[in-house]
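Asks: Make a model of this:
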Amino acid sequence: MRTIFRKKRGAPRFEYQRSVHHFMYTLIVASFLSCGAANVAMATDKQPFTVRDALQTTRFMVADQHAKSIALSPDDEHYAAMLIRGSVARGGVEAEIIAGGLGSLEAAKPYTVARLFTRGLGATILGNGAAPDLLLPTLNFPVWIDNERVAFLWEDDKGVHQVAYANIKTKRWGFLTASDNDVTWFAAGPRSTLVYETKRKYSLGRSNQMFQHGFTVTNQEAYSLLIGAVDGATAQEIAWGAREWFVQRSASTPFHATEVSAADRGVNYYPYAWLERPVVSPDGRMAVVSGTVRAIPQPWNRYEGRLLRQYVQSSAHKSISSEPSPIQEFFLVSIDKATARPLWNAPLPFGTAISWSPDSHSIIAWPVYLPLDSHDKDGMAGNAVAQIDVSTGKYQKLPIPGVDAKEIEGVLWPDANTIEIELDDEHVKRMMLQKHAGQWVQIDGAHLVHPETRIRVDLHQDANTPPALYAVDARTGQEEMVFDPNPDLRTNFTLGKVKFIQWKDDLGYTREGRLFLPVHYQPNHRYPLVIQSASGDRHEDFSLYGRGAPGATLGPGGPVYLAQPLANQGIVVLEIGTPPAGYPSSEADARMRGYTSAIKYLYSIGLIDCARVGIVGFSRNGWHVEYALAFSGFPFAAAIADDNIDSGYFEAAMMGWADRERRDGSEPFGAGLKDWLEHAPTFNVEHIRAPLLLMVTDSFAGKAAPLAMQWEMFSRLRHLNKPVELYVIPNIERGDHHPQNPTQLLALQERTMDWWLYWLKDERDPDKLKRQQYAAWDRLRILRDQDAKLPAPPYLQWTAAPKRCTGGKSC
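Replies: Okay, here's the model as predicted:
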């Protein structure tokens, strides 16, 4: 017996043989059996792990894509870290600054320096006070000011984000700035020098006057009009704020800050800096930061990198010259003069880091694009390591392979002509380079001069072991756990076994994913499956939600990825990452082939029931999910798309046609409209049969957020009597793309859990307050069943051929 699913236009054809298994599949099933038996034995006397339990766990704030969690003091005698945990009872998020010594294993046990609290709500409609920016991974890693104080961002009693400090000796904390507007990033230097960026407040005052007297629309994107901004300000400027830079020479009160005059600098609206951390020079006179320019040089289109090229190309078509671009570059800030200028002529790849030379004359930067005149392979791909003279912008590439450039964790300078590089490796690999005759050359690693601290402190974890802080004595090799942020995860709760699996898709490419087995897994039983579509992550990280770092792996997270809570409900979860580099199909099609081939593989090894497969995507991945629903031909039992783009015509029009070619191949005008009609999920909703839950969490358009985010997909499905629901989280005007408030997260995640249990297991929460929810879903079930009786509509091939009138002439 076999079940066959087909899809039009060359998509994969599935043929599942129930009776035939390859030998290796038998081995895999046996492996699952042993893991499942172990899970059952360990589950005795433990309680099921729930959504509520997950958001109240504790995670470490991480610094970067390497998941660095510990900040070492300048003298290497202490460490500090920030902890984040949700509190349902308090309706917010608790943060904690901890510290410990590095002189002995006993001293390494951490103590609390400061306790902080925020409700964790998103920004107001005018873009102020986004608490998730204080809580999300990589956005607020503590920085040492001196050997006693660490600095970080926190909100004051007015909800304005300021630079705060915590003293590890006095255990006191306070603020170093008194800005009227949110501080978005900062760098600290000698003598309490600060360089920081703030959002500029936006007012609807001028727009309100224009409404009274009449006006001509100048905004090309409509999102700003939804909130009443008609004065030309874009939605990006309103939601994220136009930015201003300041320098502050002393931390003494009253605070005195000077605004930086930045030459050739446009609006820096991108919410995450492409430079990991701005850094002040050792002499305290300069800082290197990242910022945008108004006019992106078109020759930058020659650099490699899909997103970079698309942003450069789209900048050439912008009809509003003041509309900013997310592409950033290095700026050199003079702290003495309060001025800034571009450092050199090259864009930044995401996640660049820098280290100043001891004499403050140059920086080492990695990974970076080099100026186009270099004609260097690594430099064109954004994988170079370079020394840049800050006074002239002249540079020299270091002899470090591009593959290593992305793995550099830090650069140390024994002197101005010697550097020691630490690479992110399982055993921490180091290399040393010296300058000879003006050229950098690698020398024998045996001469490494950086002294090891006696005690090394770091997080130890793996995919099945929750993170804990360990201290290792470098002299004796003795190791000791000094802090477990989540002891209940090891002792009180059941958790599903995690495996990393690989399979081949229909084009022969190897795909991989993180598989969560049900807690009480039993062999010879087929389980429901939820596919979570996400980006790549670190395999070595433990995660309750699916992804490893730099995503939120514990604490307030998700937002709709619920791997371990689902595993506790008898559901298999597969987190699928990005396709291999150079995949020969469009972005959404490549993701779809990963989903469908994974289903085929998991069915072939006897693990899943193909009649009970759900799929979920958040943000950009929500578009990938909707594409799979429209074009895969696979009968998904249910689906969720959360706070996502949909690649639709309405969305493109609302955005002023920005990003218009990236998703559907061409502009939606003239002949280009053919591609949109054939490839946009919103133009192909008649092929969607699965019940679809659309969710909105972002507050950038206030109460109009549902209209801005999901309307085209929702309205077209609703018009065709398809089973669709559009859900908006509580207090949407203080929502966020990455919600952190426990009340909002509980509403979002518990509805997600209810949705999966209803459609995949036919189970209902007995809570009387949810009767209306299930009554609505029962009506969707009727619509689903009615839709299933209708014949599948054909996929249409559109034409862009010129129309002919009578007599053979073009109309």
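
Asks: Please count neighbours and contacts with C-alpha atoms only from this point.
Replies: Noted.

Asks: and Ser207, how many neighbours?
Replies: By the other CA atoms under 10 Å criterion, the neighbourhood of Ser207 contains 17 residues.

Asks: what's the helix or strand for it?
Replies: Assigning secondary structure by DSSP states H and E places Ser207 in helix 205-213.

Asks: how about that helix: buried residues?
Replies: Neighbour counts over helix 205-213 (16 or more other CA atoms under 10 Å) mark Ser207 as buried.

Asks: And for stretch 62-81?
Replies: 62-73, 76, 78-81.

Asks: can you tell me which of those residues are in strands?
Replies: Using DSSP state E, the members of these that fall within strands are Ala71, Leu72, His78, Tyr79, Ala80, Ala81.

Asks: Just give me the closest of those to Ile327.
Replies: Nearest to Ile327 among those is Ala71, at 28.8 Å by CA to CA.

Asks: Assess the claim that the closest one and Glu77 are in contact.
Replies: No - Ala71 is beyond contact range of Glu77, at 11.0 Å (criterion: CA atoms under 8 Å).

Asks: separation between the closest residue to Leu607 other than its chain neighbours and Trp759?
Replies: Take Leu607 and drop its neighbours on the chain: the residue closest to it by CA to CA, 6 or more residues apart in numbering is Arg526, 5.0 Å away. Computed as CA to CA, to the nearest Å, the Arg526 to Trp759 distance reads 16 Å.

Asks: next one: Tyr269
Replies: 41 Å.

Asks: ok, Trp756 - contacts?
Replies: Residues in contact with Trp756 (CA atoms under 8 Å, 6 or more residues apart in numbering) are Gly614, Ala638.

Asks: I have a second one here; can you model it like the first so I can compare?
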Amino acid sequence: MADDIAMRRISSPLAEPSVPGSEVAWPSPNGRFVAIVTTRGMLETDLVESQVMVFDLRDVSNFLSTPTMSSPKARVIASVQSYPHHIEMNAYAPVIKDVRWSSDSALVFFRAENMHGNYQLCTAGVTSTKLVYLTPPNRSVNHFDVIGRTVVFNAGDPATHLIDPGQSLNRDAVDLTGARLQEILFPDDLASREPALFHIYVLNVDRKGQPIRLVPHYSLLDIPVLSALYPFNASPTAQTLVDLEPAQSVPGIWNTYAPAPGAEQLRLTDTSDPRRLRADNILRPLEYTLIDLKTGTEKALLRAPNARNLGYTADRNRIAWSPDGKQVVVTNTFLPVASGDSDASDGHPCGAAVVDIASLKPSCLYFEDGKSRSDSPRLQDIAYGKRANEINVLLRTSIGGQLIRTYIFRNTGWDLLSTASVEISRNGLEGGIDDAQSAKDSLKLFVRQGLNEPPTIWASDNHGHERELWNPNPQLHQMQFGQASLYQWKDKDDRAWSGILIKPVNYTPGVRYPLVIQLYSYNAGEFVTDGLYPTAFAARHLADAGFVVLQIKKQPDTVSEQDPQIHLEAYVSAIETLSNDGLVDRKRVGVVGFSLTCWYAINALIKMPSLFAAATIADGLDNSYMQYMLFAVEFYPLQKQMDKVRGHSPVGNSLRQWTDVAPGFNLDRIRTPVRIEAIGPPSVLQEWELYSSLRLQQKPVDLIYFPSGTHIHQRPLERLESQQGNVDWFRFWLKGEEDSDPAKRARYEQWEAMKTQASR
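Replies: Reported below is the predicted structural model:
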């Protein structure tokens, strides 16, 4: 476990599953340098360290052309030690993010998270190791763009309780009507997750001593962890900005926009509901917005929602300015109803819309067909070509290839000029690359890894030379790993399932091993350690302890009671298939539920009490009555989701359906020992119904609390307890083994007492 936490992971370039080319590190504008970010956990300090490393491509070129030459060393130009304080979408989140080059290739800009949890804008020179902080430590930068030596960024005010927990009536009384429970009981916890009040600033790096200029009359209340995912691009003159922001209103006509197949629940029907526009609503509709950086005035670039709000998640949101700043192209958006060609759009989104800045008149390069077929090419990036009337669209195909479509403006509209195949996994539109030919002529650094192959940095050129440049974890070559492979099977309804199967170290054919099933998803092209996330998942660690582990990819959500039943069939069929293959002992099977899949795991424990011999439930939603009453009040997305699952709120005649199927009313059926992980104060309430019921019934249950943790564990000691704790839990209940560490003696005595109580 300690080796896994200390493993140096490549944070940038970050390979995204199913996105060819996402693992390529692009050179600086002058083509001389490449910057890479690595991150590792440090158990001794409970911190995370991220570093920016720069390779000189002249040395890399010589290395490729000279087989006897040793690999050149990278220069570490910045190192930051802190830890991710906030909710992160990715495992192993770095504390250095969003690396950008200056136009003259002399500087690298990035955001660095400090010990207060704020992101400071920083810069470092490629020939020095001096880290310069451009913004103060009490403000958190969420976005930035670099135009020459001018930096445009937005930053949140110091943390305050921006959502008032109640109206003071006098010094002894507060009116809490309309407040959420978290706001009342855990204001400090909520402050780290609630919306922040953002302002936009402009900074010139060359003008030392000049104050940072605040863009007047502009502010935005938004959720940092979500808004950081959206594009933020200044014009070539740094006078105007386009970003993706929450819509100020939702016109009734927006209900005509067609959701993606299977996402009808996202249709913008209840446009008059004021909760839809609340700053804490994670489903708040977004629209591309134009901001004047002199006056702070803003207006909708397109008075239409971003298509991602309606379930179109396969295409990426991108913004690209024309070289003269007179046009901007934005992706994955609907067009205003009055502007859209109804015959062409039919209510479906525009893949890429070109907007004239002076008139705000849009035109669409192409419309989506609304079918969202898995074999349709999906937009990855967009950029203007060498001429102002050309736009290049980079698309990824279902078979892992890439296409560049070039559109040209002729007379009154945009026409498709050409479509070119691009070399797989080595190209993109970022870093100044704007056509297929220039991509092929570039020297590239890229990440190579596989299920059983730890990530390494490789270099290649257009002469066919390719060599390993740097191995960040040479110590892993001295270790044995349980072999991982893709595993596929079908359930009784002929539904196809897939997962990553990890066999024990020194696996012996014919021996039936205990099995642990982890269900959420997997990344087939990445080196597997925990399985997907470090919260409760511990795939290779369990394999090292003599388990077979199956990391299953869940089916798409239907947001109905069918979801837990469908996944119950996944559990049953996987166990049966692996047992028939002679790999596992079906009487010694454990399950891990994390986040949404806790619902699936708890349902299985209730519906088939003898299926699992041990279980872990980690920081999850189970759509129970108690969770509804505690958290759906004033939290619009959760209320809408749970109402759709059951068809109705748990009131009146509808309450009978809840008592029949909601997990909390059926916990008497559970016989499996359950380990519960609660992360943060609200999570304790979230898991208390399960814990208290099992505890009152004197059934084996363990409750582990992480007071300051995040949903996806990031700090080394939190990872250590979550993952090692689960290894110990499953060893005890599935193998009858105990760790000899004296520090764990009290825990084992508690579990032994549980086992004795359960056997009576």
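
Asks: TM value for the aligned chains?
Replies: Once superposed, chain against chain, the TM-score is 0.84 (TM-score structural alignment, normalised by the length of the second structure); 703 aligned residues with a CA RMSD of 3.4 Å.

Asks: wait, doesn't the residue nearest to Leu607 of the first structure sit right on Asp609?
Replies: Yes - at 5.0 Å, Arg526 of the first structure and Asp609 qualify as touching, with contact defined as CA under 8 Å.

Asks: These two: who's more crowded?
Replies: Arg526 (19 against 16).

Asks: aligned partner of that one in the second structure?
Replies: With TM-score structural alignment as the criterion, Arg526 of the first structure lines up with Arg512 in the second structure.

Asks: rewinding a little: go through the ones in strands among the buried residues of stretch 62-81 of the first structure and say which is closest to Asp376 of the first structure.
Replies: Lowest distance from Asp376 of the first structure to these (CA to CA) belongs to Ala71, with 34.3 Å.

Asks: How much space separates that closest one from Lys109 of the first structure?
Replies: 15 Å.

Asks: repeat for His460 of the first structure
Replies: According to CA to CA, His460 of the first structure stands 15 Å off from Lys109 of the first structure.

Asks: quick one: which of those two has more around it?
Replies: Set His460 of the first structure next to Lys109 and count neighbours by other CA under 10 Å: Lys109 wins out with 20 against 16.

Asks: Quick check: the more buried one touching Asp484?
Replies: No - Lys109 of the first structure lies out of contact with Asp484 (CA under 8 Å); the separation is 10.4 Å.

Asks: ok so, going back, so what's the match of Arg526 of the first structure up against?
Replies: Residues in contact with Arg512 of the second structure (CA under 8 Å, 6+ apart) are Gly582, Leu583, Val584, Asp585.

Asks: Map the last one onto the first structure.
Replies: Using TM-score structural alignment, the equivalent of Asp585 of the second structure in the first structure is Asp609.

Asks: and if you look at Ser573 of the second structure?
Replies: Checking TM-score structural alignment: Ser573 of the second structure goes with Ser597.

Asks: which residues touch that match?
Replies: Per CA under 8 Å, 6+ apart, neighbours of Ser597 of the first structure: Trp503, Lys504, Asp505, Asp506.

Asks: Can you show me the strands along the stretch 351-500 of the second structure?
Replies: In the stretch 351-500 of the second structure, the strands defined using DSSP state E, counting those that start in this stretch lie at 362-367, 378-384, 390-396, 402-410, 413-422, 444-450, 453-460, 466-470, 484-490, 496-502.

Asks: Now render those strands as a markdown table, adding distance to Gln248 of the second structure.
Replies: Output for the strands of the stretch 351-500 of the second structure, formatted as a markdown table (distance: least, CA to CA, whole Å):
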| stretch | distance to Gln248 of the second structure |
| --- | --- |
| strand 362-367 | 20 |
| strand 378-384 | 27 |
| strand 390-396 | 30 |
| strand 402-410 | 33 |
| strand 413-422 | 31 |
| strand 444-450 | 41 |
| strand 453-460 | 44 |
| strand 466-470 | 49 |
| strand 484-490 | 46 |
| strand 496-502 | 42 |
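
Asks: how about those, which one is nearest Ile212 of the second structure?
Replies: Closest approach to Ile212 of the second structure among the strands of the stretch 351-500 of the second structure (CA to CA): strand 378-384, 29.8 Å.
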